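Student: Sequence and predicted structure, then a few things I'm wondering about:
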Amino acid sequence: MKIAVAGTGYVGLVTAVCNAEMGHDVICTDIDKNKVDMLKRGISPIFEQDLQELMQKNSKRLTYTIDYKLAYKDAEVIFIGVGTPEKKDGSANLTYVYNVAKQIAESIENNCIVVIKSTVPIGTNDKVEKLIQDNVKHDIAVHVVSNPEFLAQGTAIKDTLYASRIVIGIECEYAEKVMREVYKDYDVPILVMDRKSAEMVKYASNDYLALKISYINEIANLCELVGANVENVALGMGYDSRIGNKFLNSGIGYGGSCFPKDTKALHWLANMNDYEIKTIKAAIEVNEQQKLKLIKKAKKYYDNFEGLTVAILGLTFKPGTDDLREAPSLVNIPILLEDGAIIKAFDPVGVDNFKESMKNSDIAGLDRISYYDNIDETVKDADICFIFTEWNEIKNYDVEKFGDLMKKAIVLDGRNCFKLSQMENANIEYSSIGRN
């Protein structure tokens, strides 16, 4: 089929590449000319496992352009995969979605299906369909479908090609027929429902996982107080099939492009309907506090960080991605700098994005940050070490080197990267989450 995709971020580009892998002809459009030029050269603008390889493999079925009229003109199916960033009040900013909808209305010349992949509040598909139908320039039929994504950064390709399910929200049989044709070669369960339910599935799923993370972090905090081990607790919980063992790893909170934004959006949506989802509100509050866990632990060793050298291991919000959105590093490093710390930072792929995020900030003391491409140099002569991301490079690090290289071997592990047995005989002051 002839498929167009609006947006070449995580959602848009992965959607495009995976559909090309399944044999469709896909044209991608984006407003960022530099990004489009990179894509034309076969270079992925985002770090994602297997993405660039699949781009290059399917290059004959993938086209990239900044000309949205060209992209939409003859498309049978148009996927909208643009961002829906969080507004200051916690609601989703739908400006990009609506702009694309207007462009589609003025460009399409044949009957087509418009598919909203972006995470949008319940009822948005209805509004987009009306907007397009009110502004379409030709006498053609346009149907809007809700088709939320459930990919995780770092495993986005796998999550798309071998998804747990494909959810399709439709309001007519013709749209269902076309969408089944799009996904006919995906060996994945297809769930067809009304559009509003499909929109809600996305929020309900992401927010439940965020709840689970915040819950186990609360349990971890209590474990520290009473002398229990959260890993043993999670193990015992995970054997219950009603609970499952996923998302029971305690740490310093969730981040990324989905959980923080989607919990706040659902909380806002409920408030707009004179309702409060107390569990979601609690998850948001717990997560914000959890990000500061290591700073609080550090106060046991130092009253302040003035003149101290602090090693930071991990900048991204999770391993396998260069994404820093809502990463604990973005909260903690400014606090450390404000308190006078000297920062030495390591991350396998996130340094450039971190520098870019800091460049446009008004944070004082950025000249006191140095970046390193290995852990040895990062921890050398440090007074304390914070671990924010569980990269394999960190998990596989020889812990004896902390004692050998650091000025004071104090390691605060926000992701429980190391087994306690590793630390028993090491000459290190080690503190993790939910384990004594």
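Tutor: Cool, got the structure.
Student: Could you use CA atoms for every contact and neighbour count after this?
Tutor: Noted.
Student: Wait, a strand at Val167?
Tutor: Yes. Counting by DSSP: H, G, I helix; E, B strand; the rest coil, one finds Val167 located in a strand.
Student: Give me the distance between the nearest residue to it once chain neighbours are set aside and Asp383.
Tutor: Spatial nearest neighbour of Val167, excluding adjacent residues (CA to CA, 6 or more residues apart in numbering): Leu191 at 4.9 Å. The gap separating Leu191 from Asp383 is 54 Å, by CA to CA, to the nearest Å.
Student: the more surrounded of the two?
Tutor: The neighbour comparison of Leu191 against Asp383 (other CA atoms under 10 Å) goes to Asp383, with 21 against 11.
Student: doesn't Lys408 make contact with that one?
Tutor: Yes. In this structure Asp383 lies within contact range of Lys408 using CA atoms under 8 Å: 4.8 Å.
Student: secondary structure class for the residue nearest to Val167?
Tutor: From three-state DSSP, the assignment for Leu191 is strand.
Student: Relative to Asp89, how far out is it?
Tutor: 33 Å.
Student: so Ala345 is in which element?
Tutor: Assigned by DSSP states H and E, Ala345 belongs to strand 342-346.
Student: From the contact counts, what lies against that strand?
Tutor: strand 309-313, strand 369-372, helix 375-379 (3 or more CA pairs under 8 Å, 6 or more residues apart in numbering; DSSP states H and E).
Student: Relative to Gln103, which of the ones you listed is closest?
Tutor: Closest to Gln103 of the helices and strands packed on strand 342-346 is strand 369-372 (CA to CA; 42.6 Å).
Student: From the contact counts, what lies against the closest one?
Tutor: Using 3+ CA pairs under 8 Å, 6+ apart: strand 369-372 touches strand 342-346.
Student: ok, residues contacting the strand it packs on?
Tutor: Strand 342-346 has contacts (CA atoms under 8 Å, 6 or more residues apart in numbering) with 307-315, 333, 337, 368-375, 378-379.
Student: Separate out the buried members of those.
Tutor: Buried residues within the contacts of strand 342-346, counting neighbours by 16 or more other CA atoms under 10 Å: 308-315, 333, 337, 369, 371-372, 375, 378-379.
Student: For these, which two are the farthest from each other?
Tutor: It's Leu337 and Ile375 that sit farthest apart of the buried ones among the contacts of strand 342-346, by CA to CA, at 20.5 Å.
Student: alright, now check it against this:
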Amino acid sequence: MKLSIIGSGYVGLTTGACFAEAGHHVLCVDSDAEKVNSLKAGEIPIFEPGLEALVKKNVAARRLGFTTSTEEGVDHGEVLFIAVPTPPLEDGSVDLSYMEKVAREIAQHLSSYRVIVDKSTVPVRTGEQVARTIREHARPGVEFDVVSNPEFLREGSAVADLMKPDRIVIGGNSDRALALMQKIYEPFMAPVLVTDINSAELIKHAANSFLALKISYINALAEICEVSGADVKKVAEGIGADRRIGRGFLNAGLGYGGSCFPKDIAAFIAISEQCGQPFELLKEVQRINDRQLNRFLDGIREALGTMTGKKVAVWGLSFKPHTDDVRASVAVELVERLVAEGALVSAYDPKAMSKVQELPVAAKIRLAASALDAAKDADVLVLATEWPEFASADLEALRSTMNSPLIFDGRNLLDPLAVRDFGFQYRGIGRGNVAERG
């Protein structure tokens, strides 16, 4: 099939590349001419495992192309996917101006039947608004349908999530549109859940909020583990073995961050209040997440006596491993707060260094060439992102390069007993007194 993706950011580019890999002919549209020219030249603006190879392969096979012209996109695709940003407003609600703009542009160029798909994460009832905008601006008599098709991508494994999804959600009320959508997804051999548009839109926010709830739950539990001497990792294994609960997202740490969870939870809270049904549970999820970094910094401050003039090595800057995304990264916020208190920060990340260089905080810290380089003469080492290479670090070399053998593990990545054997003092999240046991 001929498909167009309007918006070639993280979701749009990955979706377009995977649709092309499945055999469809895809045209990705973006208003950023520089980005489009870079993509045409084979330069991928984000790091995502497997994505660069997929883009280059399908561009070469002429199944994937790029343009700045919405008109060209509307003319090309039988189905038009809208994958533009939906950033938060100051009150937590969603800015739908990009969606509105694209809906108007699509309407102006419609000349025959098209299916318009909301792929962006949007509040419930956005599909109704998109349909209304298109009807108002399209020429009389032109037929179209609006469908909701939320994405469930995890940065760092997005290609796998798209190529082998655990479910596909399609929200719509037109048999004609639903038939085309099911045809698109036939090659993916995944369960398809067909709903009304409002339910499909709500599923996305509900899913992300539930995952964030699990993270805040285990972090709140970690506080109890610390004061009681229990080990949160063992507790998580015990409760996660229950199939009704599951082990996923029960990893205590510095809290959730990134471009999705904070935004989507704030949006869902705003949506619930607009519906007259405030979601108080999600407000507590936010509060727990906000205090997690505060508690962690309190521990470092207590151990060092003062932050001023102390050399702090930070391993990890991306909001999670296997991505270079530093948007709303807890690791970056940690660095910013350390610097604000007078610490001398040296930081390293396997993939996010170039993205960090674009941030204001980059001028106030040392960006190291390697993990060991970052730890040179450090008074404390802080693990902020759980990159696998940090778990296999040479502890003997690390001990010899640091000024003081103190580790604060914000992701519970290291083995406390192994670290102790090399002479380190270790502080994790909710690990109780595990490092003192023998």
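Tutor: Received the coordinates, thanks. Being a predicted model, the structure only gives us computed values, none of them experimental.
Student: Fetch the TM-score of the aligned pair.
Tutor: TM-score of the superposed chains, computed with TM-score structural alignment, normalised by the length of structure 1, equals 0.96; 430 aligned residues with a CA RMSD of 1.2 Å.
Student: about what we covered before: so what does the residue nearest to Val167 of structure 1 match up with in structure 2?
Tutor: Matched to structure 2 by TM-score structural alignment, Leu191 of structure 1 sits across from Leu193.
Student: isn't its match right up against Arg167?
Tutor: Yes. Taking CA under 8 Å as the contact criterion, Leu193 of structure 2 and Arg167 are neighbours in contact, 7.1 Å apart.
Student: gap between whichever residue in structure 1 pairs up with Gly255 of structure 2 and Ile284 of structure 1?
Tutor: Under the alignment (TM-score structural alignment), Gly255 of structure 2 maps onto Gly253 of structure 1. The gap separating Gly253 of structure 1 from Ile284 of structure 1 is 10 Å, by CA to CA.
Student: which one of those two has more residues nearby?
Tutor: Neighbour comparison, Gly253 of structure 1 and Ile284: the larger count goes to Gly253, with 29 against 23 (by other CA under 10 Å).
Student: List the contacts of the more buried one.
Tutor: With CA under 8 Å, 6+ apart, Gly253 of structure 1 has these contacts: 213-214, 217, 287-288, 290-291, 328.
Student: and if you look at Glu386 of structure 2?
Tutor: Here Glu386 of structure 2 is in contact with 316, 320-321, 411, 413 (CA under 8 Å, 6+ apart).
Student: ok, those residues in structure 1: which stay?
Tutor: Retained in structure 1: 316, 320-321, 411, 413, out of the contacts of Glu386 of structure 2 (criterion both residues aligned by TM-score structural alignment, their matches' CA atoms under 8 Å).
Student: between the residues you listed, which is closest to Leu153 of structure 2?
Tutor: Closest to Leu153 of structure 2, out of all of those and judged by CA to CA, is Lys320, at 13.6 Å.
Student: quick one: what's aligned to that closest one in structure 1?
Tutor: So, by TM-score structural alignment, Lys320 of structure 2 is matched to Lys318.
Student: so how many other residues sit close to its match?
Tutor: Neighbours around Lys318 of structure 1, by other CA under 10 Å: 23.
Student: contacting residues around whatever residue of structure 2 lines up with Val77 of structure 1?
Tutor: Using TM-score structural alignment as the criterion, the counterpart of Val77 of structure 1 in structure 2 is Val79. Contacts of Val79 of structure 2 were listed using CA under 8 Å, 6+ apart, and they are 2-4, 114-117, 180.
Student: which SSE is the residue lying closest to Val79 of structure 2 once chain neighbours are set aside in?
Tutor: Residue nearest to Val79 of structure 2 in three dimensions, not counting chain neighbours: Val115, with 4.7 Å by CA to CA, 6+ apart. Element membership for Val115 of structure 2, per DSSP H and E: strand 114-118.
Student: Give the other helices and strands that that strand contacts.
Tutor: So strand 114-118 of structure 2, by 3+ CA pairs under 8 Å, 6+ apart, packs with strand 79-82, strand 144-148.
Student: Pick the most deeply packed of the ones you listed.
Tutor: By mean neighbour count, with neighbours taken as mean count of other CA atoms under 10 Å, strand 79-82 ranks first of those at a mean of 27.
Student: That strand vs structure 1, average distance?
Tutor: Here the mean offset of strand 79-82 of structure 2 against structure 1 after fitting is 0.4 Å, by mean CA distance after the TM-score superposition for structure 1.
Student: Which helix or strand lies directly C-terminal to that strand?
Tutor: Assignment by DSSP H and E places the next element after strand 79-82 of structure 2 at helix 97-109.
Student: list the buried ones in the longest helix anywhere in structure 2?
Tutor: In structure 2, taking DSSP state H as the definition, the longest helix is helix 197-228. Buried residues in helix 197-228 of structure 2, counted by 16+ other CA under 10 Å: 197-202, 204-205, 208-226.
Student: how distant is that helix from the center of its chain?
Tutor: Helix 197-228 of structure 2 sits 15 Å away from the centroid of its parent chain (CA atoms, centre = their mean, to the nearest Å).
Student: do the same with stretch 336-355 of structure 2
Tutor: Distance, stretch centre to chain centre, for stretch 336-355 of structure 2: 20 Å (CA atoms, centre = their mean).
Student: matching residues in structure 1 for that stretch?
Tutor: Stretch 336-355 of structure 2 maps onto residues 334-353 of structure 1, going by TM-score structural alignment.
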